[in-house]
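Student: Sharing a model that was predicted from the sequence below.
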Amino acid sequence: MRLSKYLLPVLREDSGDAQIVSHRLMLRAGLVRQAAAGIYSWLPLGYRVLAKIERIVREEQDRAGAIQILMPTIQPSDLWRESGRYDAYGPEMLRITDRHDRELLYGPTCEELVTSLVRGSINSYRDLPLNLYHIQWKFRDEIRPRFGVMRGREFLMKDAYSFDIDQEAARRSYNRMYVAYLRTFARMGLRAIPAQADPGPIGGDMSHEFVILASSGESDVFYHRHWEEGVADAIPDFSDDDTIDRFVSEQTHYYAATDEMRDDTREAELGDDLRTARGIEVGHIFYFGDKYSGSMGLKAQGSDGGVFVPQMGSYGIGVSRLVGAVIEACHDENGIVWPEAIAPFRVGIITVRAGHPECDAAAETLYARLGEAGVDVLYDDRDERGGAKFATMDLIGLPWQVIIGPKGIEKGVVELKNRATGEREELPVDDVIARFTK
């Protein structure tokens, strides 16, 4: 993509309304613009990041055996009355009435809707296990929607729902999602800590909140130093459930808890192994048994001819929230520092002197050949001074910058800069192309 043809409305100054780093940088780097309080339009650069995060989430859900569907954003209130949550959920749920005076709501989550769907679709234990997920916009009417996409009113969420014949099978489904979440965040270049958490209004007796560490995090996390080590290297695939169960059992042995679930006794036992940090929730998984299937009359015929109530779990990842959370964890004084897997573009090309024939020719060669090889490239071909181009490229945080200047071209080299480390090296154009296409 040529920057001269792209919509990238960067700002020189921070917005006075932005209170946290991710909100300030998302506005300055032209990722989003506010449409209304807590509701955002995603501009091209931000949407590319959102799409890459969504793709990774989808791929790991598919690998875990979950099946993608799409449920509506608007739900009938009668389903929530069946479960008893309609009045209990609180003012965060946006309640609306259509022209026929039917009560509807803009879904904040989908336990009731998916339970109703499965209730009309299965009859027997042979239809289970079943795990359905979708990636859909949700709405929660926050009283003071601040902090950009970290706590907006409208947000993109992946939510999955498992249905199993008994508690043992349901916990096995839970473990598969536990592993899927660790794999998902590791692929994004993030270290996620699964901390024991309060299930809140979702309910249930087992819940883990997946937290990434950031100095500007919203809550305190207490954890064993084990989580600072290479846990991602040991995450299993989904070929064997027994291996998954052993892995989860081993990991949950290591203490990690959010503030409301602290265990002073265990923390005292950890001694020097105890760590405390600020963290940001990016995912949450719940096992809640028959809380919804029981109250909503979901039943199936068992192998013995009797009737049983399926056991359920639900599993959420804040896809749009992750964009802000990653920025909170991955930035410096100059702007965003994207992990390579979710960066909007992998490589940015800068010509120091616009209009210099040899520099322009080298940039065009790089741009064409990298693009032909399937590498995501942003070429800053604007008629701007070099300093402005450097500032823009650092602000938007692409992992690699190729800097082309007259002195380097005279020597037959260009400069390759690593955005995360600041390290630079000089390479011939062909070697740069080989670096990103091998």
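Tutor: Looks like it came in fine.
Student: switch to C-alpha atoms for all contacts and neighbour counts from now on
Tutor: Fine.
Student: So Tyr40 sits against His23, correct?
Tutor: No: Tyr40 is beyond contact range of His23, at 11.2 Å (criterion: CA atoms under 8 Å).
Student: what comes up buried for the host helix or strand of Glu250?
Tutor: Assignment of secondary structure by DSSP states H and E places Glu250 within helix 241-253. For helix 241-253, a neighbour-count test (16 or more other CA atoms under 10 Å) marks 244-245, 247-248 as buried.
Student: would CSV of those residues with distance to Gln136 be doable?
Tutor: As requested, those are exported to CSV (distance: CA to CA, whole Å):
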residue, distance to Gln136
Ile244, 28
Asp245, 30
Phe247, 30
Val248, 28
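Student: hmm, back to that, after the helix holding Glu250, which helix or strand is next?
Tutor: strand 256-258.
Student: residues of whichever helix or strand comes after that next one that come out buried?
Tutor: Per DSSP H and E, strand 256-258 leads on to helix 264-270 as the next helix or strand towards the C-terminus. The neighbour-count check on helix 264-270 (16+ other CA under 10 Å) flags 267, 270 as buried.
Student: follow-up on the earlier one: looking only at neighbour counts, state which of Tyr40 and His23 leads.
Tutor: His23 (25 against 18; other CA atoms under 10 Å).
Student: Could you verify that that one is part of a helix?
Tutor: Yes: assigned with DSSP: H, G, I helix; E, B strand; the rest coil, His23 falls within a helix.
Student: try this one side by side with the last:
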Amino acid sequence: MPSFYGWDKLEVLRIHGCHLKEIHWQMFNGLTNLKYLSLERNAIKELPSFAFSGALHLKSISLAQNALVRLHYLSLAGLLDLEILDLSDNQLSRLSEQCFPPLPKLLKADLRNNPIKHIFPATFWVMNSTRELKMGSEMEALDLRTWNIYGQFDSLFQLKTLSLSNVSTEAMEQGLFKGLYGLEILTLRGSIISIQYDAFAGMEKLRDIDISHCMIRELSMDAFIGAKKLQLLNLSHNCLSYFPPGLLDEQLQLHEVQLQGNQLTSLSYSFFYLPRLRVVRLDQNPWHCTCQMSNWTPRITNVMRGPIAENCRNDISGNPNSCRIVTTYKINKNIVPRCANFNGRSVYYVLRKQLHCGSMEFLHHSFQKRIESKTFPYWLKLELQGHEKRNSRSRLQTYKSIHHQHPKSIVPGLKQYMQKTTQMPQLSEISNEI
């Protein structure tokens, strides 16, 4: 057994790839100022009680790529200053309240690539300050579930980032993430058949949700209620064939939605009216193209998020001032959504060249504003709102039929406006490549 007596000023110690099989409880005696300890790529199978009692001021411990098969709370006892714990690439198969001692300052815990199948209640009750937790392994699927009234991540009130790979659950339901009130970023991979009502209830700070490659088939229309600050939603590469109308009505800060690689054939007309929507990935879906898709625009669907850039304003002397970090976007013609019912042609080519939907979206806002600004009778507003969504070729015909039935109800100037809109030139044509 190595001895470190007399090394009281040592702060960093790494013992990598040395075939170290066991640790004695007195091994680190004398290392009173040790802050960072790494024992990666060894053959350690078990940690004795009070394994690090000689270095109680450790801030970081890495036991990655060893052969640990179990973890007892006495093994890490006394490490009240520990901030980072790396137990990745070991053989841990379950977690319970017997695994961790009080770790009041722990910020990051990495448990990836351990064949953990079950997380029992109270496992993380002594890790109240943890900000980041990563778990999941290809060797064993993590059973994601609730235990009666308890969640698997209770008491992680300060957690900001949760990453779980190879999870398995029939339904992501209410209570699954109970207690994660401060969570901002959630990443899941694995097998999740459906996302149920109130699955994210109480998670008001949630900003990014990435549940791609999870084989999701069903979304409840109230699945995201409570996540009002959501900015990024990634549901790509699942098995979705239906996207409920109004699903994202509360997500007014949503910037990016990724739905590529599903089985979607249509979206509700109101989907593109989210006020801050900047990117919507819709490629690799068998879209059934109709004129109801006239409010789709290439500036939203044909772009990808680029690198983060710094945007500064210069003062009078030309020096950078008032700088802020912004997200850049770039056009990518390879991600254009395509029509399954028109031999895979671009959605925008089909709308303008084959369905002849015209420039309906251009007219929508101005025409709707004109309708709302006039004191039309209610019946006429309904007629005009329904008429506005139809093909532009029928505008004049609809006006004539309304005027013939109610000639005295038409507000002066409507006739000239209708004639003007039917003669307006179409928007610039977009080629099949875009």
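Tutor: Now that the structure is in, tell me what you want to look at. Predicted model, so just to flag it, every value in this text is computed and none were measured.
Student: Just give the TM-score of the two.
Tutor: Once superposed, the chains reach a TM-score of 0.23 (TM-score structural alignment, normalised by the length of the second structure), with 178 aligned residues with a CA RMSD of 7.7 Å.
Student: burial measure for the closest residue to Leu363 of the second structure other than its chain neighbours, as a count.
Tutor: Distance criterion CA to CA, 6 or more residues apart in numbering; nearest residue to Leu363 of the second structure, sequence neighbours excluded, is Thr421 at 7.6 Å. Thr421 of the second structure sits with 15 neighbouring residues when counted by other CA under 10 Å.
Student: Lys400 of the second structure versus Thr421 of the second structure, what's the distance?
Tutor: The spacing between Thr421 of the second structure and Lys400 of the second structure, counted by CA to CA, to the nearest Å, is 14 Å.
Student: do the same with Ile300 of the second structure
Tutor: As judged by CA to CA, Ile300 of the second structure and Lys400 of the second structure stand 36 Å apart.
Student: who has more neighbours, those two?
Tutor: Using other CA under 10 Å, the more surrounded residue of Ile300 of the second structure and Lys400 is Ile300, with 18 against 14.
Student: Am I right that that one falls within a helix?
Tutor: Yes: counting by three-state DSSP, one finds Ile300 of the second structure located in a helix.
Student: hang on, isn't it packed against Val279?
Tutor: Yes: Ile300 of the second structure is within contact range of Val279, at 4.9 Å (criterion: CA under 8 Å).
Student: Pull out the buried positions in the helix or strand where Glu82 of the first structure lies.
Tutor: If you go by DSSP H and E, Glu82 of the first structure is part of helix 77-83. Neighbour-count burial for helix 77-83 of the first structure flags 77, 79-80, 83 (criterion: 16+ other CA under 10 Å).
Student: Packing partners of that helix?
Tutor: strand 103-106, helix 111-119, helix 291-295 (3 or more CA pairs under 8 Å, 6 or more residues apart in numbering; DSSP states H and E).
Student: re earlier: can you point out the buried residues in the helix or strand containing the residue nearest to Leu363 of the second structure?
Tutor: Using DSSP H and E, the element containing Thr421 of the second structure is helix 414-422. For helix 414-422 of the second structure, the buried set under the neighbour-count rule, 16+ other CA under 10 Å, comprises Met418.
Student: And that helix, what does it pack against?
Tutor: The helices and strands touching helix 414-422 of the second structure, judged by 3+ CA pairs under 8 Å, 6+ apart, are helix 395-405.
Student: which residues touch Leu213 of the first structure?
Tutor: The neighbours of Leu213 of the first structure, taking CA atoms under 8 Å, 6 or more residues apart in numbering as the test, are 191-192, 277-280, 329.
Student: Filter those down to just the ones in helices.
Tutor: Counting by DSSP state H, those place Ala329 in helices.
Student: In a markdown table, list the contacts of Leu213 of the first structure along with neighbour count and distance to Gln61 of the first structure.
Tutor: What follows is the contacts of Leu213 of the first structure, written out as a markdown table (neighbours: other CA atoms under 10 Å; distance: CA to CA, whole Å):
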| residue | neighbour count | distance to Gln61 of the first structure |
| --- | --- | --- |
| Arg191 | 21 | 18 |
| Ala192 | 26 | 17 |
| Ala277 | 15 | 29 |
| Arg278 | 17 | 28 |
| Gly279 | 25 | 24 |
| Ile280 | 27 | 22 |
| Ala329 | 22 | 24 |
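Student: Among the contacts of Leu213 of the first structure, which are located in strands?
Tutor: Among those, DSSP state E puts 192, 277-280 in strands.
Student: okay, now the closest residue in space to Glu170 of the second structure that isn't next to it in sequence: neighbour count?
Tutor: Excluding its sequence neighbours, the residue lying closest to Glu170 of the second structure (CA to CA, 6+ apart) is Ile193, at 5.1 Å. Using other CA under 10 Å, the number of residues around Ile193 of the second structure comes to 19.
Student: what's the answer for Val118 of the first structure, then?
Tutor: 16.
Student: Check the gap between it and Leu156 of the first structure for me.
Tutor: Separation of Val118 of the first structure from Leu156 of the first structure (CA to CA): 23 Å.
Student: Same check on Leu213 of the first structure?
Tutor: Applying CA to CA to Leu213 of the first structure and Leu156 of the first structure gives a distance of 21 Å.
Student: now Ala186 of the first structure
Tutor: Distance from Ala186 of the first structure to Leu156 of the first structure, by CA to CA: 20 Å.
Student: and what of Glu281 of the first structure?
Tutor: To Leu156 of the first structure, Glu281 of the first structure is 15 Å away according to CA to CA.
Student: Between the two, which has more neighbouring residues?
Tutor: The neighbour comparison of Glu281 of the first structure against Leu156 (other CA under 10 Å) goes to Glu281, with 24 against 19.
Student: Skipping its backbone neighbours, what lies nearest that one in space?
Tutor: Nearest to Glu281 of the first structure is Val211, by CA to CA, 6+ apart, at 4.5 Å.
Student: what's the angle from the helix or strand in which the one you found is found to helix 241-253?
Tutor: Here Val211 of the first structure sits within strand 206-213, counting by DSSP H and E. Between the axes of strand 206-213 of the first structure and helix 241-253, defined by axes from the mean of the first three to the mean of the last three CA atoms, to 10 degrees, the angle is 70 degrees.
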